[in-house]
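>>> the following comprises the amino acid sequence and a computationally predicted model.
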Amino acid sequence: MRQRVATPAWRFLLAGGLVCGIGLLPWLTRTDPAYTVLKARSAEREPTPEVLADIRRQLGIDGGPLHVLTGWLGGLLRGDAGRSWISGSEVLPGLLQALGASLLLMGVALLVAALTAAAVCTRTLRLGARRQLDERRRGGSGSAVLAALPEFLVASVLATVVGVQLGWLPALGWYGPQWTVLPALALGLPAGAVLGRLLDDLLPGAFGEPWALAAAARGLTGRSIARQAVRRCVPALLPNLGLFVVGLTGGAVAVEQVFDIPGLGRSTLQAALAQDLPVLQAGTLALVLLAALATGATRLAARLLTGPAVRDGALSSLHRPTPPAGGLLPLLHGALLLAVVGFGLARDPLALDTGQRLRAPSLDHPFGTDALGRDLLARVGHGALDTLLLAAAISAASLLVGVLLGLVPRVSGPLVDTVNAVPPVLVALLVTAVAGSGTATPALAVGALAWAPLAAHTSSLLRQERATLHITATKGLGAGRIHLLRYELLPAVLPPVLRHTLLRLPGVALALASLGFLGLGAQPPSPEWGLLLAENQPYAERAPWAVLAPAAVLALLGALAVTAAGGLRRPSLPFRRRPTRVGDGADTADGGGRRSVAGAEKERVLT
């Protein structure tokens, strides 16, 4: 009972600390908020002490930050979110309008994500229902590329190709249903590919469970078995689905920026940049409440789908020992990526040639040139080196933190919900306010959030793995917690979480770039990937290769990460062979000297 009371209190404390921290952002910047508001209202007016004091009195901040926070909280109890410091208009109507745009975009993006995830898993579902699934050959390179690409890059490519070059759909503004298609695709395609890859990773285990074998033996249709297999695997993915729901609103800042959508994430970012405290506080509170609703709904859905099986310890493990995936695709992708980076490093990324501005790809410039005549291959290669090394370090640290926190879900659950409610852009602003801007700002901001989906995935998988039959049997034989964790739980959970980490590695690399894309990372003339896209975006119609060439390299990185992740499987345990005994049907060897799955599972539990 004490733990049940402690969890909501811990959640409330974290949410309150987040709102207060965002609310204190103008004071953390060590600049006078009155000065910022004065420059936003009238850049020509002199910031004399009298003028600044008058603005503080008008804004109601003459009493200090604590006075502002308490006044704002008191206004919320009366249904008043205050007035904007910049425009003077009421905050609540504008916030509701921005929230409506974000929720509409989120709904369409979730539909796109669901269809994409279904397309990714179609082959596995078809073959698994027919009992023809080979666990070493699953998934495709197309889903690998989509899963690895971040939303802002997909948005840039869609806006460039579909909106500008082909002119099929509008690429700017928010005026009707047509304007939701491209941003929804930009948000839903990567999210659906990630969810589809995670579901595709679990489906073979579901098709190998006794209920599936019995259903096939009794003549049930393959469609029915496949539908139940999806239902069996979905509870393990629901925590990550909740993270995606929140990410499709507050985390869609870059996509809203590309398509000029007046959504909640963009409004909150603009308020943070302008130090418009009432709008910033209200937007952050809306994101926190949305995160709480999304995670609560996913937990309820997981409990309804799983039923009493988790409580009674009646599940089978979805993570059976499987052989690693083979093939030359990871080597091929790695060789191509190394070739691109190597040829790029041999060139000068800062050499200017105004006579070669926006040149198309050629033998002299394989990726073309940018608006200043600089070689794009050189800039991609030099930008890749630092970005990839930093992304690998952040991913390794996130894996460690995510697994450790995933082992204590009562502590990590509320923390994950709270952290996920904050877009990386706002975290970058907080880091900039406290530590100043620089190349370390994106790393700190991305690292502060990258562990959250891994922790949610770990805790979800552990919860289901603890409810499996072989864990129940091992407990009955006297195994302690340390033994279960070391020899049973971690070997089953670590491979899928590690594959998840590799799946997100390109996303981490481009999350660093997205902050540079928004102007919160490295500054020109650095060849950083985010700056590269931001600098070339205005020339997308005239020189599409300036955006598409870096996108191709990023797609190659995604293919490498996901195909390499396919080789990470739970190793088979070295079962000891026993003499065959008459009547021991579970352990009777076949002509090839292999025992049945039931015999292997029985011996694994006993040993």
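Now that the structure is in, tell me what you want to look at.
>>> all contacts plus neighbour counts: C-alpha atoms, from now on.
Fine.
>>> three-state assignment of D134?
Look at D134: counting by DSSP: H, G, I helix; E, B strand; the rest coil, its state is coil.
>>> could you measure from it over to G208?
11 Å (CA to CA, to the nearest Å).
>>> neighbour count winner among these two?
G208 (19 against 12; other CA atoms under 10 Å).
>>> distance of that one from S316?
Separation of G208 from S316 (CA to CA): 10 Å.
>>> ditto for R542
Taking CA to CA, one finds R542 at 57 Å from S316.
>>> with neighbour numbers in mind, choose between these two.
For R542 and S316, the more surrounded residue by other CA under 10 Å is S316, and the numbers stand at 22 against 12.
>>> tell me the contacts of that one?
For S316, the contacting residues are 209, 465, 467-470, by CA atoms under 8 Å, 6 or more residues apart in numbering.
>>> and with 10 Å instead?
Contacts here follow CA atoms under 10 Å, 6 or more residues apart in numbering; on that basis S316 touches 205-206, 208-211, 309, 464-471.
>>> with L461 instead?
L461 makes contact with 235-237, 317-319, 406, 455, 489-490, 492-494, 496-497, according to CA under 10 Å, 6+ apart.
>>> from the residues you listed, which is closest to E90?
Among these, A455 lies closest to E90 (CA to CA), at 38.7 Å.
>>> right, and that closest one touches L399 too?
Yes - shown here, A455 and L399 form a contact pair, counting by CA atoms under 10 Å, at 8.2 Å.
>>> list the residues that contact both of those two?
When contacts are counted by CA under 10 Å, 6+ apart, A455 and L399 are jointly contacted by 405, 497.
>>> between these two, who's got more neighbours?
Using other CA under 10 Å as the criterion, A455 and L399 rank with A455 on top: 30 against 25.
>>> please tell me how far that one sits from V255.
26 Å.
>>> again, but for S87
25 Å.
>>> who has more neighbours, these two?
Using other CA under 10 Å as the criterion, S87 and V255 rank with V255 on top: 26 against 12.
>>> what about that one, helix or strand, and which?
Per DSSP states H and E: V255 is located in helix 253-259.
>>> output the contacting helices and strands for that helix.
When contacts are defined as 3 or more CA pairs under 10 Å, 6 or more residues apart in numbering; DSSP states H and E, helix 253-259 sits against helix 151-158, helix 181-207, helix 264-274, helix 424-435, helix 490-517.
>>> against that first model, consider the following:
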Amino acid sequence: MRQRLAALVWRVVLAGGLVCGIGLLPWLTHTDPAYTVLKARSAERAPTPEVLAGIRRQLGLDGGPLHVLGDWLGGLVRGDAGESWISGGDVLPGVLQALGASLLLMGVALLVAAVTAGLVCARTLRLGARRRLGGRRAGGTASAVLASLPEFLVASVLATVVGVQLGWLPALGWYGFQWTVLPALALGLPAGAVLGRLLDDLLPGAFGEPWALAAAARGLTGRSIARQAVRRCVPALLPNLGLFVVGLTGGAVAVEQVFDIPGLGRTTLQAALAQDLPVLQAGTLALVLLAALATAATRLAARLLTGPALRDGALSSLHRPAPPARALPPLLYAAVLGAVVALGLARDPLALDTGQKLRAPTLAHPFGTDALGRDLLARVGHGALDTLLMAAAISAAALLAGVLLGLVPRVSGPLVDTVNAVPPVLVALLVTAVVGGGAVTPALAVGAVAWAPLATHTAALLRQERATLHITATRGLGAGRRYLLRRELLPAVLPPVLRHALLRLPGVALALASLGFLGLGAQPPSPEWGLLLAENQPYAERAPWAVLAPAAVLALLGALAVTAAGALSGPRTARTRVGVSRPADGQAEPAGAHKEPAAVR
């Protein structure tokens, strides 16, 4: 009870710190909030000292940020989120309406993600049900390409082709369920591909557990065994599913911009740009509460699905050694990506030729040219230096931070909920306010949130691995915590978390690209991939190659990441039927190894 109370206090402190920090945003940017509000209300009105002084008095800015924050918190206790600094209307009804739109979109997107994840795992389920999986993960690289497509690019293509040219579904606005289909596809397809790969990574271990072997021996149908295998793997994925819930609600800013959806992410971004503090703080608080509810729901669902086995230490380990995938596909993808980058680096990315605007691909320009006549191959190649190196560095740092924080879930759990409630776009705005704009802004913003899924995954896997039979047996023989962590838990957990980090590598590159697409990253004439997509998006119908070139390279990066992740095998130590580790060559039996744990207890 004391631990739960401490965790609750920790969550409240973090949420309060986040909301209070956002309340200081106008003062952190060293800009006059009255001037920003005036320009948002009426851009033509002259910012005279008298006018600005009147706005300060009206908004209560004369008392400083602490006075403004205190008034807002005092009203929040009474159920009043204040009035918008821009429109003058009540904040709470508008935020609730935006939240309702985002929740509806999130629900449909989760349905799309679930169907997509099922399709990704379909071959593994079929082979496992027929007992022909052989420990090998059956998933291909199509899911990698799907997960690597930028959400804003998928949204733009769906809106242009399906909505405008074919006219099958409405593309703009928010007037009913039909208007949710295209944006839900744009959000759900990449998310479902990631979830499907994570599930596909766990299924071979479930099909190799004793219950699955016994069920097959008793003649149970393959479909029934496959259904139970999915049920066995889902608890390890539920924490990440909770992160997707919040991400699909507050992080869908680019998609909401493309489809003109009045969702919570777009509302929060617009409030941040206009420095409309009451709306910004109420929107952020709504995301924090949603994150807390999603986390509580996923934990309850995990307990219901796992049952008393988690408490009694009666689970089997899902992370068994699997034969590594073929090394040829990742080498092939790496060679193609390296060739594209090398050919692009040999060209000038800034050379202008106005007579070659939006030219189709030719031998002279294999990727075509952009609206200024610049060679797209050169810009993609030079942009790779920024995008790929930055994404790799952020992924490595996120992996290290995620594993370390995942070892202490009581500390990282509330921190993950708070961090995940803040969209990367809003983090970028906060980083810009503190350190200024530039190419480092998106790196800091993405790095500040990239560790959260890995920490959640690490904590979830550790929680289930600690409840396995071989850990219970080893602990009963006298093994201490340090021995168990170093010799049993980390070798079982690190390989799937490392594969998860590789799967996230294209997502990190996409997050950097998304911030560039929204104008919060690198600025022209930089060839950063997100900026390339943003610059060429208006010409997608006339010159589709201008958008497809950077998108294809992102998809190639995703295929490389997934095939490289599939080539990573699990821990080398085999396990006996009772679940106790066999000694490796040159090592003593477990009873002799207990001397080391006993010394550190």
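Looks like it arrived, so ask away. Keep in mind the model is a prediction, meaning the values are calculated, not measured.
>>> returning to that earlier point: just the closest of the contacts of S316 of structure 1 to L280 of structure 1, please.
L280 of structure 1 has its nearest neighbour among these in Q464, at 38.9 Å by CA to CA.
>>> run a quick neighbour tally on the residue lying closest to the closest one once chain neighbours are set aside.
If the residues on either side of it in the chain are set aside, Q464 of structure 1 comes closest to V310, at 6.4 Å by CA to CA, 6 or more residues apart in numbering. By other CA under 10 Å, the residues close to V310 of structure 1 number 16.
>>> and what of V68 of structure 2?
18.
>>> on the three-state scheme, the counterpart of A117 of structure 1 in structure 2 is what?
Using TM-score structural alignment, the equivalent of A117 of structure 1 in structure 2 is A117. Classification of A117 of structure 2 using three-state DSSP returns helix.
>>> hmm, A193 and A117 of structure 2 touching each other?
Yes - look at A117 of structure 2 against A193 with CA under 10 Å: they come within range, at 5.7 Å.
>>> mutual contacts of those two, please.
Common neighbours of A117 of structure 2 and A193 (CA under 10 Å, 6+ apart) are 143, 199.
>>> quick one: which of the two has more around it?
When A117 of structure 2 and A193 are compared for neighbours, A193 comes out ahead with 28 against 25, by other CA under 10 Å.
>>> show me what contacts that one?
So A193 of structure 2 contacts 113-121, 142-148, 199, 503 (CA under 10 Å, 6+ apart).
>>> buried subset of these?
Buried subset of the contacts of A193 of structure 2 (neighbour count, 16 or more other CA atoms under 10 Å): 113-121, 143-148, 199, 503.
>>> identify the residues contacting A564 of structure 2.
Applying CA under 10 Å, 6+ apart to A564 of structure 2 gives the contacts 324-331, 333-334, 499, 502-503, 558.
>>> so which of these are in helices?
When DSSP state H defines the helices, the subset of those inside them is 328-331, 333-334, 499, 502-503, 558.
>>> how about those residues in JSON lines, adding distance to T354 of structure 2?
JSON lines is the format used below for those (distance: CA to CA, whole Å):
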{"residue": "L328", "distance to T354 of structure 2": "42"}
{"residue": "P329", "distance to T354 of structure 2": "40"}
{"residue": "P330", "distance to T354 of structure 2": "39"}
{"residue": "L331", "distance to T354 of structure 2": "38"}
{"residue": "Y333", "distance to T354 of structure 2": "34"}
{"residue": "A334", "distance to T354 of structure 2": "34"}
{"residue": "R499", "distance to T354 of structure 2": "45"}
{"residue": "L502", "distance to T354 of structure 2": "40"}
{"residue": "L503", "distance to T354 of structure 2": "40"}
{"residue": "G558", "distance to T354 of structure 2": "34"}
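>>> nearest to E589 of structure 2, of those residues?
The nearest one, if we look at those relative to E589 of structure 2 and count by CA to CA, is R499, at 30.8 Å.
>>> about what we covered before: so the residue nearest to Q464 of structure 1 makes contact with T472?
No - the criterion here is CA under 10 Å, and V310 of structure 1 misses it with T472 at 11.1 Å.
>>> go ahead and confirm E465 of structure 1 touches S317.
Yes - using CA under 10 Å, E465 of structure 1 is in contact with S317, at 6.0 Å.
>>> more crowded one of the two?
With neighbours defined as other CA under 10 Å, E465 of structure 1 and S317 compare such that E465 has more, 24 against 20.
>>> ok so, going back, please tell me which one of the contacts of L461 of structure 1 counts the most neighbours.
Within these, most neighbours by other CA under 10 Å means A455, with 30 neighbours.
>>> what helix or strand is that one located in?
Remark: A455 of structure 1 resides in helix 440-466, with elements defined by DSSP H and E.
>>> the helix or strand just after that helix vs structure 2, mean deviation?
For helix 440-466 of structure 1, the following helix or strand on the C-terminal side (DSSP H and E) is helix 469-476. On superposition with structure 2, the mean distance recorded for helix 469-476 of structure 1 (mean CA distance after the TM-score superposition for structure 1) is 0.6 Å.
>>> which strands or helices does the very next helix or strand once past helix 469-476 of structure 1 pack on?
Note on helix 469-476 of structure 1: by DSSP H and E, the next helix or strand toward the C-terminus is helix 481-484. Under the contact definition 3+ CA pairs under 10 Å, 6+ apart, helix 481-484 of structure 1 sits against helix 469-476.
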